[in-house]
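> Turn this into a structure:
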Amino acid sequence: MAKAYIALGANLEQPKAQLDAACVALEALAETGSFQISPYYASVPMGEFKQPDYINAVASIETQHSPLELLDALQAIEQQQGRVRLQHWGPRTLDLDLLLYDNLVMTSERLTIPHYGMKQRSFVLVPLFNLSPELILPCETPLKSLISAKLRSELQELDSDH
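Predicted coordinates for the structure are as follows:
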């Protein structure tokens, strides 16, 4: 059994509803009773494209799926919710990124764990901290050492009625 952390993001077609639906799908992938979700946060999009703000969160699950099986399942959820990959960092109905899988460090053509950009992204770090404030990353960096007031100020926590 592995503990996996998954970043959720959406900024098209009712983003909050997209994250809510993704939570239902992720809970179905998780071992019974292991699904947890952070509060939802509004964040400014990355990249050069003019697009709506995102809603982001991080989920944790315990799973018997291998990392690549989990990636396949996450991509299937994205497709079921209308994800179309048109532009890097472009708008999307749903983005699910596998951030961490236990303490595994791996790089393959399809998957890099830990997720390559997670240490620079407030919309990943802050929700991850909500779930696991004592988490030590595979590089042995305590998550709490990456959290700052400036980082928190980049996000707006939304009402937590999910």
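
> drop to CA atoms for contacts and neighbour counts, all remaining ones
Fine.

> how near is the residue located most distally from the centre of the chain to Trp89?
Distance from the centre of the chain peaks at Lys50, with 21.9 Å (Cα atoms, centre = their mean). In this view, Lys50 and Trp89 are 11 Å apart by Cα to Cα, to the nearest Å.

> cool, and Gln18?
Here the distance between Gln18 and Trp89 works out to 18 Å (Cα to Cα).

> same check, this time on Ser34
Following Cα to Cα, the distance that separates Ser34 from Trp89 is 30 Å.

> Repeat that for Asn56.
Separation of Asn56 from Trp89 (Cα to Cα): 14 Å.

> So these two - more neighbours on which side?
Between Asn56 and Trp89, counted using other Cα atoms under 10 Å, the more crowded position is Asn56 (29 against 12).

> tell me the secondary structure for the more buried one?
In three-state terms, and counting by DSSP: H, G, I helix; E, B strand; the rest coil, Asn56 is strand.

> let's see this one next to it:
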Amino acid sequence: MSDVFVGLGSNLGDRTAHLRYALRALHGLPGTRLAAVSRLHETAPAGGPPQPPYLNAVARLESCLRPVQLLARLQRLEWRRGRVRRERDGPRTLDLDLLLYDAARCSDAYLTLPHPRLEQRRFVLEPLCELAPVLVLHSGRTVRESLRALPA
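Next comes the predicted model:
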């Protein structure tokens, strides 16, 4: 089983219902166990057009799925909740980001691990810090250190 962290976000419709759906669906993925979930964080959008605030969380999974298989499942869950990819950083019913997959590193047209903007996003680092504050990221800093390094 691999240790996986997934970022969850929603800023359209019933945000809480979208995130609950995602957590139930993640728990039901084959060969996957939902191990822990952060609390929900309400955050301002990070770029993009004017849009409502987000609810964000991070889930820790244990999974036998390979990274590309898991990403495909995440994108299918987004689609089922009405996610339409029109513009970068635009509003969405459900956003599921594969943040970390064990210590895997990869970068291709389909998937980059760890998530390329992980250490730049307070809305990811705060909930991740609840679950794994001393996890060492690829920069060599812990999640807690990366969070403290962000501008206020």
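
> Which parts of the second structure are strands?
2-10, 32-37, 41-43, 54-63, 95-101, 106-107, 112-113 (DSSP state E).

> how about these in CSV, adding distance to Ala72 of the second structure?
CSV is the format used below for those (distance: least, Cα to Cα, whole Å):
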stretch, distance to Ala72 of the second structure
strand 2-10, 13
strand 32-37, 14
strand 41-43, 25
strand 54-63, 14
strand 95-101, 10
strand 106-107, 16
strand 112-113, 13
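
> Could you point out which of the ones you listed sits nearest Thr142 of the second structure?
Counting by Cα to Cα, Thr142 of the second structure lies closest to strand 95-101 out of the strands of the second structure; the figure is 13.3 Å.

> Can you state the residues of the first structure onto which the closest one aligns?
Following TM-score structural alignment, the partner segment of strand 95-101 of the second structure in the first structure covers residues 95-101.

> List of residues touching that stretch?
Identification of contacts with stretch 95-101 of the first structure by Cα atoms under 8 Å, 6 or more residues apart in numbering yields 2-10, 67, 71, 74-75, 78, 83, 113-115, 118.

> Recalculate using a threshold of 7 Å.
Contact partners of stretch 95-101 of the first structure, identified using Cα atoms under 7 Å, 6 or more residues apart in numbering, comprise 2-10, 71, 74, 78, 113-115.

> how big is the offset of it relative to the second structure?
Stretch 95-101 of the first structure differs from its equivalent in the second structure by a mean of 0.3 Å after superposition (mean Cα distance after the TM-score superposition for the first structure).

> Report the distance from that stretch to the chain centre.
Centroid separation for stretch 95-101 of the first structure versus its chain: 5 Å, with Cα atoms, centre = their mean, to the nearest Å.

> what's the burial count for the aligned residue in the second structure for Gln120 of the first structure?
When the second structure is aligned by TM-score structural alignment, Gln120 of the first structure is paired with Gln120. Gln120 of the second structure: 14 surrounding residues under other Cα under 10 Å.
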